[in-house]
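Undergrad: Sequence first, predicted coordinates after that:
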Amino acid sequence: MKDITIAIDGFSSTGKSTIAKLLAKALGYVYVDSGAMYRAITFFAMKKGLITTEYFDREALISALPNAHVSFKFNSDLGFAEVYLNDENIEKNIRTLEVSNLVSIVAAVPEVRAQLVKIQKAIGKHKAVVMDGRDIGTVVFPDAELKIFMTASAETRALRRYNEIKNNGEDITLEAILENVQKRDHLDSTRKDSPLLKAEDAIEVDNSNVTIEEQFQNILKLVNSVLNA
């Protein structure tokens, strides 16, 4: 059976990573969470004191980028690859609301995008990869055999994110999460460099009212149709 590239784009908290992980596991493909890479750089900037909600030293971050090495290491117990920054596991560190509030700002920096897109393209060079993010089907893999664009209402996405963060033990309100979701939608869609766009040949999937399993099975049918074409 031939190997293909699967690009999954969409708004924040639409379940892109969940579906991408399930697809990669079912197909035996490599899974890459590109959003986690931008979160890693954001966490790096925060640790260096280069960004807060009130301050962003863009030029200092650009200068420091060569010292930020983002990688993935497969965790057999979890069944997916975790994110590392300079060989430190930061998988949990990058899932906080604090990082979520700043990641769209960092992701809008062209130099950051250029460095990470280069890594992403190299990972997908030999296909057999499922990658999710904001610009995978439009910039990273414009020739991907299957492109999915995932969407859901802001309220649905905020509730999902709220439950995820609460499960991690962080004290936060649903209202704060909804505000963050709406802010990120605006920033991701309006940035000048690689804005969030639906590729012309992408298949839109609205998962506001379906279960993860229903969504997975529907998308798996799309994958099989491409594989058997």
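TA: Cool, got the structure.
Undergrad: CA atoms for contacts and neighbours, from now on please.
TA: OK.
Undergrad: Spell out for me which residue occupies the centre of the chain.
TA: Gly35 (2.7 Å; Cα atoms, centre = their mean).
Undergrad: where along the protein do the strands fall?
TA: Remark: strands assigned in the chain by DSSP state E are 5-10, 30-33, 70-75, 80-85, 88-89, 129-133, 146-151, 203-206.
Undergrad: right, so of those strands, which gets closest to Arg184?
TA: strand 5-10 (11.7 Å; Cα to Cα).
Undergrad: Tell me who's in contact with Tyr29.
TA: Counting by Cα atoms under 8 Å, 6 or more residues apart in numbering, Tyr29 makes contact with Leu23, Ala128, Val129, Val130.
Undergrad: Quick check: closest non-adjacent residue to Pro195.
TA: Excluding the flanking residues, the one nearest Pro195 by Cα to Cα, 6 or more residues apart in numbering is Ser189, at 5.1 Å.
Undergrad: what do you get for Asn93?
TA: Using Cα to Cα, 6+ apart, the closest residue to Asn93 is Phe43 (7.6 Å).
Undergrad: Wait, the one you found touches Ile94, no?
TA: Yes - using Cα atoms under 8 Å, Phe43 is in contact with Ile94, at 6.4 Å.
Undergrad: Mind checking which of those two has more residues around it?
TA: Phe43 (26 against 22; other Cα atoms under 10 Å).
Undergrad: residue contacts, Ser189?
TA: Ser189 makes contact with Pro195, Leu196, Leu197, according to Cα under 8 Å, 6+ apart.
Undergrad: And it, how close does it get to Met131?
TA: Plainly put, Ser189 is 19 Å away from Met131 if you go by Cα to Cα, to the nearest Å.
Undergrad: do the same with Met150
TA: In this view, Met150 and Met131 are 13 Å apart by Cα to Cα.
Undergrad: another one to put next to it:
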Amino acid sequence: MKWTLLRANSGLHYQPLAIECLQLNDNSRKARQTTFKPRIQGALKKIIIAIDGPAASGKSTTAKALAKRLGYTYIDTGAMYRAITLKFLRSPFCDELFSDESRLKEFLDQTDVHLEGENVFLDCENVSHLIRSNEVSRLVSKVSALKLVREKLAVCQRKIGEARGVVMDGRDIGTVIFPDAELKIFMTASVKERAKRRYEELLEKSKTGTVDITIAELEEEIAQRDKADTERSIAPMRKAPDAITLDTSHLSIDEQVQFIYERAKRLIEA
């Protein structure tokens, strides 16, 4: 069996590439024309998908799965703030960093945070698991409220998103980092449901099969975190006027991903 390439026809912008060939049958020597449409179809438009929402609303899990389905890059901005918070906790000058701006600037200038796939690196150390501790969770809102911290990470986040084709989740992606994002989602869920999810997450990651915090305590922590995130003076958490609200309280991960995927697909193919 032989295949002879005749021509490639791209059609209209963003339409699938069609390749027309002549199939030559070695026995009959008869030719027939066949059109192929490759699985990866043309130069599809790349968009920025901003997913915002409170702690434990399902942003990261959903955003990660969505990015994989779309073939996009996933950026967990919350992990970046957690990495810096971990460094705060390790510093002997932790308290001073909140009050001494010059010391904080020097501290941040000597701090490198970057993501490689699902791994988070702080000054070349993989801290992916360490940043999920209760100690980090309790302090991250306070650290992320600092202007210099937000400015440093905002530059990094915008740089990553320049190439487009990204799914980025956080608290201020659709309002501050990428206010012109083509698709904005604001994910939420009840405090009770979010506390339950966080507890199950901690239990799953525990090596002993137990955790040192109750669901009731997690509910209180999450409520306090919501208050801190919405009331901070720098880039408070809020829903963008053009964002779509997605209440995940009674939705599975697959349902959440499908909800956003359908809307993203329409924009990509428009």
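TA: Yes, it's here. All of these numbers come straight from a predicted model, not from anything done at the bench.
Undergrad: Mind picking the two most distant members of the contacts of Tyr29 of the first structure?
TA: By the measure Cα to Cα, Leu23 and Ala128 form the most distant pair in those, at 10.9 Å.
Undergrad: Show me which of the two is the more surrounded one.
TA: Using other Cα under 10 Å as the criterion, Leu23 of the first structure and Ala128 rank with Leu23 on top: 22 against 18.
Undergrad: So what does the more buried one match up with in the second structure?
TA: Matched to the second structure by TM-score structural alignment, Leu23 of the first structure sits across from Leu66.
Undergrad: is it true that that match touches Val257?
TA: Yes - in this structure Leu66 of the second structure lies within contact range of Val257 using Cα under 8 Å: 5.6 Å.
Undergrad: sorry, back to before: got a list of what the match of Leu23 of the first structure touches?
TA: Here Leu66 of the second structure is in contact with Val167, Val257, Ile260, Tyr261 (Cα under 8 Å, 6+ apart).
Undergrad: let's go with 6 Å and repeat that
TA: Val257 (Cα atoms under 6 Å, 6 or more residues apart in numbering).
Undergrad: what's the nearest residue to the counterpart of Asn101 of the first structure in the second structure if we skip its chain neighbours?
TA: Here Asn101 of the first structure is matched to Arg138 in the second structure, going by TM-score structural alignment. Spatially, and ignoring its direct neighbours in sequence, Arg138 of the second structure is nearest to Glu221 (7.3 Å; Cα to Cα, 6+ apart).
Undergrad: Map the one you found onto the first structure.
TA: By TM-score structural alignment, Glu221 of the second structure lines up with Asn180.
Undergrad: can you count the residues close to that match?
TA: Other residues near Asn180 of the first structure number 20, with proximity taken as other Cα under 10 Å.
Undergrad: ok, now Met131 of the first structure?
TA: 28.
Undergrad: Return the residues in contact with whatever residue of the second structure lines up with it.
TA: Matched by TM-score structural alignment, Met131 of the first structure corresponds to Met168 in the second structure. Remark: with contacts taken as Cα under 6 Å, 6+ apart, Met168 of the second structure is in contact with Ala50, Tyr74, Ile75.
Undergrad: Tell me the spacing between the closest residue to Met168 of the second structure other than its chain neighbours and Pro236 of the second structure.
TA: In space, and not counting its chain neighbours, Met168 of the second structure is closest to Ile75: 4.7 Å by Cα to Cα, 6+ apart. To Pro236 of the second structure, Ile75 of the second structure is 20 Å away according to Cα to Cα.
Undergrad: If you count surrounding residues, which of these two has more?
TA: Counted by other Cα under 10 Å, Ile75 of the second structure and Pro236 do not tie: Ile75 has more neighbours, with 25 against 17.
Undergrad: just checking, what residue in the first structure corresponds to the more buried one?
TA: Residue pairing (TM-score structural alignment): Ile75 of the second structure is matched to Val32 of the first structure.
Undergrad: gap between the counterpart of the residue nearest to Asn93 of the first structure in the second structure and Arg225 of the second structure?
TA: Per TM-score structural alignment, the equivalent position to Phe43 of the first structure in the second structure is Leu86. If you measure Leu86 of the second structure against Arg225 of the second structure using Cα to Cα, the figure is 17 Å.
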